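S.K.: take a look and give me a structure for this.
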Amino acid sequence: MTPTSSRTTDLLAAVAGVSATALGAGLGELAAAVVAPSASPFAVIGGGMIDIAPAWAKDLAISWFGTADKAALLVGIAVLLLAVAAAAGVLERRRPPWGRVVLAALGGVGAIVSMTRADAGILSPVPSLVAGVAAAVGGALLIARLPRPLPTDAPARSDTEGPSRRSVLVLSGLAVVGGALAAVGSAAMRGGAQATSAIRAALRLPTPAVTATVPAAAELGIPGLSPVITPAADFYRIDTALVVPQIDPSEWSLRIHGLVEEEVVLRWDDIVALPQRETVATLVCVSNAVGGSLIGTARWLGVPIRDLLARARPTPDADMVLSHSIDGFTASTPLEALTDEREALLAIGMNGEPLPIEHGFPVRMVVPGLYGYVSATKWVTELEVTQYARAEGYWTSRGWSARGPVKLASRIDVPRAGARVDAGPVTIAGVAWQTHVGVSGVEVQIDDGPWQPAMLASAISSDTWVQWSLPWDATSGPHTIRCRATSTTGDTQTPAHAAP
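M.R.: Purely as a prediction, here's the structure:
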């Protein structure tokens, strides 16, 4: 092997570390597809980072990236992993065997984290261990074959005496192989998702015993105004699942336990055999900013949760239900919100079809009047009847409010912020909500003028948003438009802005 400069050798070592890690990551993803799809190394590390991240970091991610927060996290993990891999390559060249120790440790950390996940199985550590061992061994072998660095007192060499072409080709080839293996693993996992999609497509929802009615006057039909019923494809998605759980309904079950007189276990066939109710409800994320889009309204089909809890008979000292998702997420819901007259459902359908997989298929919770972080558990598998003094949900353990009632709010959909419109007749329109309370009116202020009452569409119920509109004779020049809602209890939306 021809000696070369120390700087060039370090660069080659860094590339070797990256190439070996890419190979290991690809093998790890492939192993996950075969033995434990939910234990994909990227998903495991990403899920662990989500769990340990402080609340402010999660808020920042949602505010910056919205529903693309998970993709941004995965990109960030990949960048950080490549940086560590490059540093490990240089360390292995200069201080062997510490570079390979670092690469192996990455796999070990992933294996340990995989066993802490709620859906961990006996094979969950395997993908991360495969990734770590492959990266460590591959890195050591590659770096051992690199050109030797020149002695510090050696004369300068010409550029033609650099790294061998073969070394560069090997390093590049391994990185490509790693990417290809990751793609194969990803394709295999998509195959599993396609199997679940096929099961979902073949399902036939039961006919509801009670159907929801949407008045024709609930929809104003104004271009640009959010439809009163949000299509499933446009419904916002905020959750902690980096890999969407793929659940066969025939293998799903719900356990109701805790402070109850009788533990109850229900399976899919038990749920669909019960009388179904259809309701229209608006769900909103607590991270929704003023005027934001993390809100939607849908037709939901399911079984009242109060009926299921009645079977278990909660004890008098219970005041909270901790719902568990198969992916480890938990939500702490006030017991009274699940047992009062509101249509809190264990939902199996959305807009006339089985739940979309990313929205909780086969079963999720829908609870009007509460923000999703304390109520809207997807892929739900347990209802643990307990007390606020005994248990906390995923977000409340991170300092968020324990009960999370939805606040009174409104939004302008048209004209959009920053839009240019022609002078003359213009329609101002939007939506307003305070679920499980209801909206009695909306007012609009143009510039610093008086507040003008808008026309409300017919409300579907107090559990949904309501459309509103106001005609305006627009004049030339810039204008500021504001809106505020009034609830059925007489409260007026606050003018104060607060962070989500």
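S.K.: contacts and neighbour counts: CA atoms only from here.
M.R.: Fine.
S.K.: what sits against residue 393?
M.R.: Contact analysis of residue 393 by CA atoms under 8 Å, 6 or more residues apart in numbering lists 322, 329, 330, 331, 332, 374.
S.K.: let's see 7 Å
M.R.: 322, 330, 331, 332 (CA atoms under 7 Å, 6 or more residues apart in numbering).
S.K.: settle this for me: the first one is touching residue 383, isn't it.
M.R.: Yes - at 5.8 Å, residue 322 counts as touching residue 383 under the criterion of CA atoms under 7 Å.
S.K.: what's the helix or strand for residue 221?
M.R.: Under the criterion DSSP states H and E, no helix or strand holds residue 221.
S.K.: of the contacts of residue 393, which is the most crowded?
M.R.: residue 332 (31 neighbours; other CA atoms under 10 Å).
S.K.: is it fair to say residue 303 lies in a strand?
M.R.: Yes - counting by DSSP: H, G, I helix; E, B strand; the rest coil, residue 303 is found in a strand.
S.K.: run a quick neighbour tally on it.
M.R.: Residue 303 has 24 nearby residues by other CA under 10 Å.
S.K.: that one reaches residue 277, doesn't it?
M.R.: Yes - taking CA under 7 Å as the definition, residue 303 is a contact partner of residue 277 at 6.1 Å.
S.K.: what secondary structure does residue 341 sit in?
M.R.: coil.
S.K.: separation between it and residue 305?
M.R.: As defined by CA to CA, to the nearest Å, residue 341 lies at a distance of 11 Å from residue 305.
S.K.: report the longest helix in this structure, please.
M.R.: helix 165-202 (DSSP state H).
S.K.: and it, what does it pack onto?
M.R.: helix 6-35 (3 or more CA pairs under 7 Å, 6 or more residues apart in numbering; DSSP states H and E).
S.K.: how far away is the residue of the chain most remote from its centre from residue 207?
M.R.: Computed with CA atoms, centre = their mean, the residue of the chain farthest from its C-alpha average is residue 155, at 57.5 Å. Counting by CA to CA, the separation of residue 155 from residue 207 is 85 Å.
S.K.: shared neighbours of residue 303 and residue 277, which are they?
M.R.: If you check residue 303 and residue 277 against CA under 7 Å, 6+ apart, no residue is contacted by both.
S.K.: follow-up on the earlier one: residue 341 and residue 305: who's more crowded?
M.R.: residue 305 (21 against 10).
S.K.: quick one more, to check against the first:
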Amino acid sequence: MTAVGGAVIDAVPPGVKEWVISLFGTADKVALLAGMALVIAALAALSGIVELRRRFAGVAIIAVFGVVGLVAVLGRAELTAYAIPVPLLVAVAGISLLRWLIRRLGEWQPVPGGRDAGAAGQPVAGGQDAGAEGLPVPGQAVPGQPGPARRRFLQILGGTAAVAVLAGLLASMLRGAAAAVTEVRSKLALPAAASPAAPVPAGAEIRLDGLGPLVTPDKDFYRIDTALRVPLVEPEKWTLKVTGLVEREIELDFATLLAKPLTERYVTIACVSNEVGGDLIGNARWLGWPVRELLALAGPRPEADMVLSRSTDGWTAGTPLEALTDSRDALLAVGMNGEPLPLEHGFPVRLIVPGLYGYVSATKWVTELKVTRFADDAGYWTPRGWSERGPVKTSSRIDVPRDGRNVAAGTVAFGGVAWAQHTGIAKVELRVNGGPWQQAGLAPGISKDTWYQWKLALELAPGQYEVQVRATDLGGVPQVEDRAPVAPSGATGYHTVRVSVK
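M.R.: This is a model prediction of the structure:
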């Protein structure tokens, strides 16, 4: 099911993806799986109906669905030997169950003229002595053998048990693999950073009810990716290859990576699907090895201008080579907020690149860096209508009070965050009902690669108010006012909230 779901994600146009994310947010995968379950249920019902009307028509539907599943499995990058027979076994089980149910339904249908009627409605030859030669009378239980009702019950029970056993075996394999990787992660001790993160400045986190934390906890960090099932990668089996337009191809294992002088930095990352005022953005403390040091060992050739990173599940991102070799803290991250990466956030290794949206940089479960050119290769989302390079756009958000809230007249505290990763924020301003801009108090940022919190108290009399926020980066460039959708290169516009003051 996850393989078919992955193929669906690969096939849908960007507009559909954005609609699903805007509607369901980080629950998009749950929505997709629920929708697939409904489609499968509908196909099962259709198979039964057409099989009743024409023999083997329903079987054909299930067989086609099994072939589709096999093709989807064979097309996944994370293909394993035990996954190949699964869609075929499921199809065979479905066909067997369908034929068995059709036979039972035929046996349960009443015979015209009664149980003992013949083809012309006449009594069965032999009447009451039909069993004299040891032949059972139809519908009559034979001593020592189960009766018809009991036989039907045992057959149903056996068929259900067979399906349950098959499903249980598959679920057990997945749970066992997940438990093994989870246990390895829980016992993994990360080395201390050779270059630790600078302390969080005093006053960087504003205390205001409703304003989220400066550093996003792992459990609250947004997750947007194409993996319906979290890839399970054992650290001792993980390797990273550097290939392509390099002087020397390199292969790195996990133990060697941990032995490198690691860097720890606070970095805010964002999804290109983040709407104006959205929450598909988070700030964390990452631990990893600078990508520029790895690429320096490989020696990119002069004609190269892009690195195509590949995940274990086949997903790819095309990152400008410059962003991975300049002074920014682009990391092969192994840690998040002081612990090994959570499984769903890329354990054991992922990419973190300040200043770029995740679709061109934040590859989870990364296994390959191919040094190449934009003219020759493209990441997963670029052929689907998204821009090539994906720089994060300066933006800001009002978190307090929320849009549509009622507040008491008097002093109303507004607060939120602003970001211009790899550039930094110079100021944040608010305006009320289209009036003059008023500068908010801006907390010191952890670094130019993180978001900043801000706060402004306004005196508001009873009435209806529309409040907008804008940020200006350290280069003096304000965020874009014109509204634009997330596709193809990220949303723009001022975040606006409407509050009713009582």
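S.K.: work out the TM-score between the chains.
M.R.: TM-score of the superposed chains, computed with TM-score structural alignment, normalised by the length of structure 1, equals 0.86; 449 aligned residues with a CA RMSD of 2.1 Å.
S.K.: conserved subset of the contacts of residue 393 of structure 1 in structure 2?
M.R.: Retained in structure 2: 322, 330, 331, 332, out of the contacts of residue 393 of structure 1 (criterion both residues aligned by TM-score structural alignment, their matches' CA atoms under 7 Å).
S.K.: nearest to residue 281 of structure 1, of the residues you listed?
M.R.: residue 331 (18.7 Å; CA to CA).
S.K.: so what's residue 447 of structure 1 up against?
M.R.: Residues near residue 447 of structure 1 by CA under 7 Å, 6+ apart: 479, 480, 481.
S.K.: residue in structure 2 paired with the second one?
M.R.: Right, the one you point to is residue 480 of structure 1. By TM-score structural alignment, residue 480 of structure 1 lines up with residue 466 in structure 2.
S.K.: which element, helix or strand, includes that match?
M.R.: strand 463-473.
S.K.: helix or strand right after that strand?
M.R.: Past strand 463-473 of structure 2, the next helix or strand by DSSP H and E is strand 495-501.
S.K.: helices or strands next to that next one in the packing?
M.R.: strand 395-400, strand 406-407, strand 463-473.
S.K.: now that strand against strand 463-473, angle please.
M.R.: Between strand 495-501 of structure 2 and strand 463-473, the angle comes out at 150 degrees (axes from the mean of the first three to the mean of the last three CA atoms, to 10 degrees).
S.K.: got the contact list for strand 495-501 of structure 2?
M.R.: By CA under 7 Å, 6+ apart, the list of residues contacting strand 495-501 of structure 2 from outside reads 276-277, 396-398, 402-409, 461-469.
S.K.: ok, of the residues you listed, which come out buried?
M.R.: 276, 277, 396, 397, 398, 403, 407, 465, 467, 468, 469 (16 or more other CA atoms under 10 Å).
S.K.: any chance of the residues you listed in TSV, plus distance to residue 49 of structure 2?
M.R.: Listed next are those as TSV, based on distance: CA to CA, whole Å:
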residue	distance to residue 49 of structure 2
276	48
277	48
396	55
397	53
398	54
403	50
407	58
465	58
467	58
468	57
469	58
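S.K.: max pairwise distance over those: which two?
M.R.: 276 and 407 (22.9 Å).
S.K.: hey, where'd the helices end up in the stretch 1-150 of structure 1?
M.R.: 6-35, 41-52, 55-65, 69-94, 98-116, 126-144 (DSSP state H, counting those that start in this stretch).
S.K.: so where is the fourth one in structure 2?
M.R.: By that I understand helix 69-94 of structure 1. The aligned range for helix 69-94 of structure 1 is 28-53, by TM-score structural alignment.
S.K.: report the buried residues of the matching stretch.
M.R.: So, applying 16+ other CA under 10 Å, buried residues of stretch 28-53 of structure 2: 28-29, 31-32, 36, 43-44, 46-48, 50-52.
S.K.: report the distance from that stretch to the chain centre.
M.R.: Centroid displacement of stretch 28-53 of structure 2 relative to its chain, using CA atoms, centre = their mean, to the nearest Å, is 22 Å.
S.K.: equivalent analysis for stretch 418-435 of structure 1, please.
M.R.: On CA atoms, centre = their mean, the centre of stretch 418-435 of structure 1 falls 30 Å from that of its chain.
S.K.: just so I have it, where are all the strands in the stretch 151-300 of structure 1?
M.R.: Taking DSSP state E, counting those that start in this stretch, the strands of the stretch 151-300 of structure 1 run over residues 253-258, 264-267, 277-284, 295-304.
S.K.: show me what the first one is packed up against.
M.R.: Contact analysis of strand 253-258 of structure 1 by 3+ CA pairs under 7 Å, 6+ apart lists strand 264-267, strand 380-386 as its packing neighbours.
S.K.: quick check, distance from it to the centre of its chain.
M.R.: 24 Å.
S.K.: average offset between that strand and structure 2?
M.R.: Its aligned residues in structure 2 lie a mean 0.3 Å from strand 253-258 of structure 1 after superposition (mean CA distance after the TM-score superposition for structure 1).
S.K.: over in structure 2, find the residue span that strand aligns onto.
M.R.: Going by TM-score structural alignment, strand 253-258 of structure 1 sits over residues 239-244 in structure 2.
S.K.: with the longest one instead?
M.R.: Strand 295-304 of structure 1 corresponds to residues 281-290 of structure 2 when matched by TM-score structural alignment.
S.K.: quick one: the matching stretch to structure 1 mean distance?
M.R.: Here stretch 281-290 of structure 2, set against structure 1 after superposition, deviates by a mean of 0.3 Å using mean CA distance after the TM-score superposition for structure 1.
S.K.: which bit of structure 1 covers stretch 349-358 of structure 2?
M.R.: Going by TM-score structural alignment: stretch 349-358 of structure 2 matches residues 363-372.
S.K.: typo on my end, stretch 87-94 of structure 2
M.R.: So stretch 87-94 of structure 2 sits over residues 128-135 in structure 1, by TM-score structural alignment.
S.K.: check stretch 377-395 of structure 2 too.
M.R.: Using TM-score structural alignment, the residues of structure 1 aligned to stretch 377-395 of structure 2 are 391-409.
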